[in-house]
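1. sequence and predicted structure, then a few things I'm wondering about:
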Amino acid sequence: MFKNFCSIALTSVLAVAATSATAQDIVFSGVSPTSDDYQLGVVWSGIAREAGISMTVVENGTVSGMRKAAQGEIDMVGVGAPHYLDAVGGTGKYTDDPEAFRDGYKGMKAILAMPVGMAQYVARTDTGIMSFTDLEGKTVGTGRPGGNAGKVTATLFDIHGIGGKVDGQAIKYGPAMEQMASGTMDATLVWGSLPNAVIDNASRQMDLRFVSPDPKTLKKFRSTISNGDYYVYQKIPAASIETAYEGRVEAKGDAYFWTFPYQVMARGEIDDDTIYNLTKALWENIDKVNAASAGLSLITLESALEAISGDLHPGAMRYYKEIGLL
């Protein structure tokens, strides 16, 4: 069925390739109404309206959103930095996409990067685990069996000098939290945004703290894992943790979660002035964006271009050059 859809879609791609969105009608695609990118779109649409630009926010998921962007059905979409390379190269979840879709992906340009899904390590406070190296000799959940998070976690154990010295358990984080509550597991990896519902619920049953990889290991981390150039250690301010969990998760200092940027991209056909005005409006109102949710509070100008895998949209580039970021 999908191949039939792709064949039919080729005609649609060619039909819309020459069209471009005007400043009056931008369609922003988010993963779901509860996702950080969708929430960004909602706040951004209000800001854009004040700048004279109409932005509609729709729900599509990431892969579907990318395909709709390639066909010109939507104008802006978020995608993980490594996954954008999959789309362009026809790998991963984009293996069966037709060449016309890949041409559409190649034409997309980045506007900014934002943290969305992040790998965060959380431990019971009664275990004495304060730093990543303290995981030595402990039982630690490393994510679902066969998942990439487990492979990355094993790499982190190695570069922190505790490889082979941790009782790593391949387990989903829901059951891992249950084992932590029963005292049979000391810490676990959890994937998600801030706040995370699983951690929030667990914090009502036991005292927790985040355990961070050493920021000084980032260079080695990037050189060791696949597509490492597009991974970052996302800094989570202690104040954000305090706010997100209302004091139930220890926040004596900033935490670091590993992740890859989720880059907001636009079809290359959208005119430079529109993207310039959207970018300018966003950053001039970033306080409003940051105040919308704990997840959106992590969007900063300092990390806006970090580890992006696509080319910048000329309109966004113009703004970043104006303010001296480039």
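-> Now that the structure is in, tell me what you want to look at. Numbers count the residues shown, from 1 in each chain.

2. could you use CA atoms for every contact and neighbour count after this?
-> Noted.

3. surely Val88 meets Met108?
-> No: using Cα atoms under 8 Å, Val88 is not in contact with Met108; the gap is 9.8 Å.

4. looking at these two, which one has more neighbours?
-> For the pair Val88 and Met108, the greater number of neighbours falls to Met108 (27 against 21), based on other Cα atoms under 10 Å.

5. my guess is the more buried one meets Val264, correct?
-> No: using Cα under 8 Å, Met108 is not in contact with Val264, being 9.9 Å away.

6. quick one: buried residues of the host helix or strand of Phe101?
-> Using DSSP states H and E, Phe101 maps to helix 99-106. Residues of helix 99-106 classed as buried under the neighbour-count rule (16 or more other Cα atoms under 10 Å) are Ala100, Phe101, Arg102, Gly104, Tyr105, Lys106.

7. okay, one more to line up with it:
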Amino acid sequence: MTDLYKPRFKTKAFALALMTGTALASAPALAETMRFVTSNTGGTFYPIGVAISQVLSENGISVSAEPGGGNSNPISVSQGDAELGFTFAPSFGMAMAGQEPFPAPLQNIRALGYTHLNYTQIAVTLESEITSIPELAGQPFASQGLSAGSSTFFRIALDAYGMTEDDMDIVVRGGPAQGANMVRDRNAVGFHATSGMPSGTFTEAFQSVPMRLLPIEDDAYATISAEYPTFAQAVIPAGTYPGLSEDVQTISTGAVILVRDDMDEELAYEIVRIIAENTARLAPMHGALTDLTPELMASVAGIPLHPGAERYYTEAGLR
């Protein structure tokens, strides 16, 4: 697995910024309400986590969605600071292998299943006249905080074009909502996120300022997929956001709910069962959940499932 997820960029400060201690805490006793760490409130992990938490709580498993980050959540769950977390499939593999940005291998995390696809979205203003990623060089741009998986994937996209964030003028590191505000105030030409689609933050930004999405083209995708096989080539359709008049090529990857490997098997089984049996309830709660099915949940590949999840999918004939 290490070779599959070996990053092309080297950022020791990035790994250290995530480090909250590498010793794994012993498993906590199950709290009355389980913590589900998601994303900053401007990302799609947070509202989707709220929706899933609501459905689980309605069915007898009390869960509370809280802010988090795609890179920090595996650490939080591994150390017992949260019972559930969201991350991306590539981030899960990096975490288990201890590849940067993760400071040490997290061998005690397991997946419950995919919930939706996430798309790397890089938006710039039309007035900037930027039409490609290389043209971001030297431009004021809003990036994300180090705890966010989006920050890793943005670096991966830049690297495919022979660039780093040092080639740009990064004016802020925060959530996509903060980035969108910087664009609206004309302090940045653009911002990015890897998130579900459509993203409310991007919708609001496109409504406020004429914008476009920058493509991640075939050659760049070939470079990325050679080292990160859990990425897929994807298209953001025209009309996804106000004024987006053409399809835009990008990369996508699955969103994973993760837990510790020592979560009670019956509890893990029930969490997966409740989500799988309530996809129709979840679909209207967020646009990114429209395609949620038990088949999508079970399609996890390249990362280990929790035994409770594996048992549910096997009994349901999905694996």
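-> Cool, got the structure. As the structure is a prediction and not an experimental result, all values here were calculated from the model.

8. TM-score for this pair?
-> After superposition, the two chains reach a TM-score of 0.64 (TM-score structural alignment, normalised by the length of the second structure), with 275 aligned residues with a Cα RMSD of 4.6 Å.

9. rewinding a little: mean distance of the very next helix or strand once past the helix holding Phe101 of the first structure to its aligned residues in the second structure, please.
-> Sequence order places strand 109-114 as the next helix or strand after helix 99-106 of the first structure, per DSSP H and E. With the two structures superposed, strand 109-114 of the first structure lies on average 1.8 Å from its match in the second structure, counting by mean Cα distance after the TM-score superposition for the first structure.

10. how distant is strand 109-114 of the first structure from the center of its chain?
-> 11 Å (Cα atoms, centre = their mean, to the nearest Å).

11. and that strand, what does it pack against?
-> The helices and strands touching strand 109-114 of the first structure, judged by 3 or more Cα pairs under 8 Å, 6 or more residues apart in numbering; DSSP states H and E, are strand 262-266.

12. the strand it packs on vs the second structure, average offset?
-> Counting by mean Cα distance after the TM-score superposition for the first structure, strand 262-266 of the first structure comes out at 1.4 Å.

13. what span of the second structure is the helix or strand following that strand aligned with?
-> As assigned by DSSP H and E, the chain's next helix or strand after strand 262-266 of the first structure is helix 272-284. Under TM-score structural alignment, helix 272-284 of the first structure corresponds to residues 265-277 of the second structure.

14. show me what counts as buried in that stretch.
-> For stretch 265-277 of the second structure, a neighbour-count test (16+ other Cα under 10 Å) marks Ala268, Tyr269, Glu270, Ile271, Val272, Arg273, Ile274, Ile275, Ala276 as buried.

15. sec struct for the nearest residue to the fifth one once chain neighbours are set aside, please.
-> Meaning Val272 of the second structure. Closest residue to Val272 of the second structure apart from its sequence neighbours, by Cα to Cα, 6 or more residues apart in numbering: Ala309 at 6.1 Å. State at Ala309 of the second structure, reduced to three classes by DSSP: H, G, I helix; E, B strand; the rest coil: helix.

16. isn't Ala309 of the second structure right next to Tyr114, touching?
-> No: Ala309 of the second structure is beyond contact range of Tyr114, at 11.1 Å (criterion: Cα under 8 Å).

17. related to what we said a few turns ago, now the counterpart of the residue nearest to Val272 of the second structure in the first structure: how far from Leu298 of the first structure?
-> If you follow Ala309 of the second structure across to the first structure using TM-score structural alignment, you land on Ala316. Applying Cα to Cα, to the nearest Å, the value for Ala316 of the first structure to Leu298 of the first structure is 20 Å.

18. kindly report the same for Arg318 of the first structure.
-> Distance of Arg318 of the first structure to Leu298 of the first structure, given as Cα to Cα: 24 Å.
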